[in-house]
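Chemist: Predicted model and sequence below, questions to follow.
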Amino acid sequence: MGFIQKWADGFKPAETSGFGRDPSYGGEFDEQVDQKPEVLGDGEFANAITTVQTADGGVAYVPEKTPLKRRLDGRHIQFIALGGGIGTGLFIGSASSLSTAGPAFLIVDFIIMGLMLMCVIFALGELACVLPVSGAFSTYASRFVDPAWGFAAGWNYYLQWLIVAPLEFTAATIVIKFWDKNEVVPKGVWVTIFILVITTINLFGVRGYAEFEFVATFIKVITVIGLIFALIVIDCGGVVGGPGYIGAHVWHDPGAITNGFKGFCTVFTNAAFAFAGSELVGLAAAETKTPRKVLPKAARQIVFRIVIFYVLSLFLVSLIVPYDDPRLTSETGQSYDPNTSPFVIALQIGRIKGLPHIVNAVIIISTLSVANSAVYASSRTLLALAEQNFAPRIFRFVDREGRPLPATILSLLFCLLAFLIYSASEGTIFGWMLQISGLSTIFTWANVCISHIRFRMAWKHQGHTLRELPWASPLGIIGSVVGLVMNIIVIAANIYVGAAPIGEGEESPKDRAYDFFNANISLLVLIFSFICYKLIMRTRFVRLEDIDIHTGRRDPVSEEVLEQERAEARARPLWKKIVRSVF
């Protein structure tokens, strides 16, 4: 009975009133403090710090109690960064990119998006180390740019992840057709099972999310590494009874490029969707024990992930699977079918028996992993929106286990959209949701770059130096400027493809209007929400001297300590630096 009572009590409201040390806080501060601290900022933001006078007259930063539980360790954050986004975007969505653009544009576009993502993640890593606050993206935008922009950016990010969970369940039902072609088990049964699994995981709060991601990411990483070796063997003709040596033959016949510039532009949204989830390290910072120490390492690992898991694996696939392979598109013309995964097709070409089944099983695990991340991200974002008065107050509720229950329940209810598989083709639904989520991801990345630029400007304007930062982006403010410009170019390319899609001459005006709306609905929602909030609330652009760069800081350390840590890092041998950057 004691266990049941404790479990039931966990759903009661969190106790956050009063001042004192947060039990989950891992930092250090002077115990001799005034018990009436002065709160920095206007109190709107979660995880606010307080400034208190120490016995010697100095100032100490002390974190107030927060309803969110800081239970994420370094291994959780590193694995979230390493494989949090590896899922259907890579395994299934890449089929559409390969068939519509060709292998050359597929690789070039993923490299471009990877470089852009590096700029974003390094900027986000710096921001999250300094300010590991709840709802990072909307909070940064509200504080550093304009509350109206924070409102629009926050709801954009929330809707981005809200749509991902049903998208992943739809993808999972597609993959299951690989074994159940005649639908012996109804699609709705599988959707119900998936929703129950994700609901159960989220009952365990942030720790349940993190542990599931840790296991799922380990499986995904091992699978991708195994696929890379298998694809090399196939391409070199090392499979007994296989097709023999392939080399770069398919890059010459049928070719490396198709559909010209339009083909080039179509890959960006799919690539953004494939990379989505990398920014979750910033969102999870508020529930991390020591963000200052674990986030820089997680940010650096993004480079390894981009090169190995995306660019290299897709390059090897493109050496084996020609872009005109009919299996890349289904009979209905959709590029989202159980047999359209280019990885599965490559293994089938190589005549390696058994592996296609294993890969499809891992794809299903990946869909559950990304759906789990979607529920986590959307619930925490809605909580942050409510804390900033951008959403109804009911979504501020957090129970004693650190679970934002109303926000989580709403996210789980939206998973029921996956039952739309009964109203239309799964491929059509998957493609539609992918477009919405992919473009929303690009907006989120642009917002991170804008926020970082404004933060750096305010940091300098208010008399601080870069050496005071716990960790500074290796690319600096220039990296964020480059990342922002690249984001704008990608958005422009998406608008162009939406207005003049491939095969536009064969479409009716109604179909073209549908394609444009489908490709740019996220942009329309972002602009509409920004303008409406701006006009109604009459917000103003935040001036540099008014930007709050303190509220939300956790365990600030002296510049001397930071310099000592940097000196120790510089003194490490080269091999250890490489190992620490990768693992």
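Modeler: Sure, I can see it.

Chemist: contacts, neighbours, all on C-alpha from now
Modeler: Will do.

Chemist: Tell me who's in contact with Trp133.
Modeler: Wrong residue type there; residue 133 is Val, not Trp. Applying CA atoms under 8 Å, 6 or more residues apart in numbering to Val133 gives the contacts Phe45, Ala46, Asn47, Ala48, Thr139, Leu283, Ala285, Ala286, Gly552, Arg553.

Chemist: What is the burial count for the residue nearest to it when sequence neighbours are not counted?
Modeler: Counting by CA to CA, 6 or more residues apart in numbering, Val133 lies nearest to Ala286, which is 5.0 Å off, once chain neighbours are set aside. Residues near Ala286, counting by other CA atoms under 10 Å, number 29.

Chemist: adding another structure so you can compare the two:
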Amino acid sequence: MSYSKEAKSDFDTSVSPVQVTDAPGQETSKGWFGNLKDSFKPAQMEELDPNLSDVEKANIMAAKSPLQRSLKPRHIQMIALGGSIGTGLFVGSGSALSTGGPAALLIAWGLVGIMIYCTVQAMGELTVTYPVSGSFVQYNTRFISAPWGFCMAYNYAMQWLVVLPLELVAASITIKFWNDKVNSAAWVAIFYVVIVIINFFGVRGYGEAELIFALVKVLAVIGFIILGVILNCGGGPKGGYIGGQYFYNPGAFADGFKGVCAVFVTAAFSFAGTELCGLAAAETANPRKSLPSAIKQVFWRITLFYIISLTMVGLLVPYDDPRLLSSSSVDAAASPFVIAIRNGGIKVLPSIMNVVIMIAVLSVGNSSVYACSRTIASLAQQSFAPKIFGYIDRSGRPLVAVILCLVFGLLCFLAASPKEGDVFNWLLALSGLSSVFTWGSICFCHIRFRRALAIRGRGPDELVFTAQAGVIGSWFGFILNVLILIAQFWIALFPIGGKPNASDFFMAYLTVPVLIAFYTFYMIWKKDFTIFHRAADIDVDTGRRDFDLDLVKQEVAEEKAFLAAKPFYYRVYKFWC
């Protein structure tokens, strides 16, 4: 199946920088202030045929979005490697260790890590093929159904919308590690201004900031692993070989099978944001080149930053350490990383690790504005939100969506209120299981995509990047996400150490009734009761960057032949990197 150059141009998704002109063909220099002012003007977007369906309009709008492709391979790789490592790993793992024990920690993070690997591989195949605005948020509408796309897009936007105020307050709380005299609102204001400045520099500002943040986190985790080995072998100031004694006393499991189930949700929370490199596909200069490498690096992120570092945590901190039971989920003093260093008798490093935790918190807050604003803009493009939220300026910023996120972020000043704990707990409950639904949907989109290709007699030979785990990996990811939801329902209904009660149940499972409400609202609003599209009706061509399929097949075959001719060690390297 081939297409002419004329046909290919109809689907061309490349976006050239918008030039400010007074008349067609005549560029105007207005100085830096004039150019800055003009950059906030709306980007030019073509009109669509009003006779197209909502799904067809959404596919074309996503492909033609004027978001700027400013992210370089180094940005994408660092976003994939360490972009969303935050309190889930550095602090949340402490409560998980206390709840489940060190063995539960490794089982839960290991299984969720395998699921994330399969999910990100599936997402990589889709995003390299369709590097469109909204990425996997838009894929739900394309490959499953419009009602599910509406539901999942709002689910993802809501998840990141509440993260900004939460992370800003978390950053202010980390300061209390050194000084608890200054009002938290003062620190919140400083961090808020930093996030605002970064996001008004556009996608390039986000990319450069995340490059620095991720580099700090990566170096910190690697340093902790090396230090952990030294401390475990008795090389610290206090000396004394530790080995695996904490797996025997107090034990490997804190609360048996139920404890393992409880840890699954914390593990899933700590992996939230792993999919951000896919969301950035539409703003990547060359997604075909940079995304496959970034997607493969997620394996190392899971193995190195989660599994190995948490193995060291389990070896160095007993699960019955009372410092793990902090009343705050962002208390740096409750971080098992900080506790492990303190137990080793090292006085300076706990403060350094706390700085890393604060940077991680700010990094996730910064990512939340990026993820939420792009998702809201995608909602507007799909006619799921007011058109104004799809406003993209000449610098490629979804300006109105960014402003909405930043205005909602002002809730962070509730840190000065005595009721801030209750407010933020319920905000967190709104999006507690959002990532689980997002990952399950990505896997199902991949399954539907492959089915749509197969029914047309087409296959993965026309794809420049294919998921290493294949469709089997997507089925595994989908099923495991369903099992996590079932486990969380059990824990929400019968909490560990407590009796069934409505407050605990909705605190843990509020996401589900909210999503049911979104799904029902859309079906009534649009009178669209589609459960999922028939495979034969799925559009598998709009938005493809590489549209000459015969040329793509030839290039893929040549790349495979080139790789097959290389030595074994090189093939292994390319498979994992």
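Modeler: Yep, that arrived. Every value quoted in this text rests on a predicted model; they were computed, and no experiment measured them.

Chemist: Is it possible to get JSON lines of the contacts of Val133 of structure 1 that adds distance to Asn520 of structure 1?
Modeler: Below are the contacts of Val133 of structure 1 laid out as JSON lines (distance: CA to CA, whole Å):
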{"residue": "Phe45", "distance to Asn520 of structure 1": "31"}
{"residue": "Ala46", "distance to Asn520 of structure 1": "32"}
{"residue": "Asn47", "distance to Asn520 of structure 1": "35"}
{"residue": "Ala48", "distance to Asn520 of structure 1": "37"}
{"residue": "Thr139", "distance to Asn520 of structure 1": "25"}
{"residue": "Leu283", "distance to Asn520 of structure 1": "25"}
{"residue": "Ala285", "distance to Asn520 of structure 1": "31"}
{"residue": "Ala286", "distance to Asn520 of structure 1": "32"}
{"residue": "Gly552", "distance to Asn520 of structure 1": "34"}
{"residue": "Arg553", "distance to Asn520 of structure 1": "36"}
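
Chemist: Run through who's touching stretch 467-487 of structure 2.
Modeler: Residues contacting stretch 467-487 of structure 2 (CA under 8 Å, 6+ apart): 112, 115-116, 118-119, 121-122, 124-125, 261-262, 264-265, 433, 436-437, 439-441, 443-444, 446-447, 450.

Chemist: Can you spell out the matching residue range in structure 1 for it?
Modeler: Stretch 467-487 of structure 2 corresponds to residues 473-493 in structure 1, going by TM-score structural alignment.

Chemist: chain center to the matching stretch, what's the gap?
Modeler: Distance, stretch centre to chain centre, for stretch 473-493 of structure 1: 17 Å (CA atoms, centre = their mean, to the nearest Å).

Chemist: So which bits of that stretch are buried?
Modeler: 473, 476-477, 479-484, 486-487, 490-491, 493 (16 or more other CA atoms under 10 Å).

Chemist: and what of stretch 162-181 of structure 1?
Modeler: For stretch 162-181 of structure 1, the neighbour count (16+ other CA under 10 Å) marks 162-178 as buried.

Chemist: what sits against the aligned partner of Phe45 of structure 1 in structure 2?
Modeler: By TM-score structural alignment, Phe45 of structure 1 lines up with Asn59 in structure 2. By CA under 8 Å, 6+ apart, Asn59 of structure 2 lies in contact with Gln138, Arg142, Thr542, Gly543.

Chemist: quick one: what helix or strand has Asp22 of structure 2 in it?
Modeler: In this assignment (DSSP states H and E), Asp22 of structure 2 forms part of strand 21-23.

Chemist: Where in structure 1 does that strand fall?
Modeler: On structure 1, no counterpart of strand 21-23 of structure 2 exists by TM-score structural alignment.

Chemist: swap in stretch 240-249 of structure 2?
Modeler: Stretch 240-249 of structure 2 covers residues 244-253 of structure 1 once aligned (TM-score structural alignment).

Chemist: how far is that stretch from where the chain is centred?
Modeler: 35 Å.

Chemist: what comes into contact with it?
Modeler: With contacts defined as CA under 8 Å, 6+ apart, stretch 244-253 of structure 1 is touched by 103-104, 234-238, 256, 318-322.

Chemist: So how do I select the buried members of those in PyMOL?
Modeler: Applying 16+ other CA under 10 Å to the contacts of stretch 244-253 of structure 1 leaves a buried subset, and the PyMOL line that selects it is:
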select buried, resi 103+104+234+235+237+238+256+318+319+320+321+322
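
Chemist: closest to Leu434 of structure 1 among the contacts of stretch 244-253 of structure 1?
Modeler: Pro103 (20.5 Å; CA to CA).

Chemist: my guess is the closest one contacts Ala256, does it?
Modeler: Yes - look at Pro103 of structure 1 against Ala256 with CA atoms under 8 Å: they come within range, at 5.2 Å.

Chemist: Next, count neighbours for Gln348 of structure 1.
Modeler: For Gln348 of structure 1, the count of nearby residues is 17 (other CA under 10 Å).
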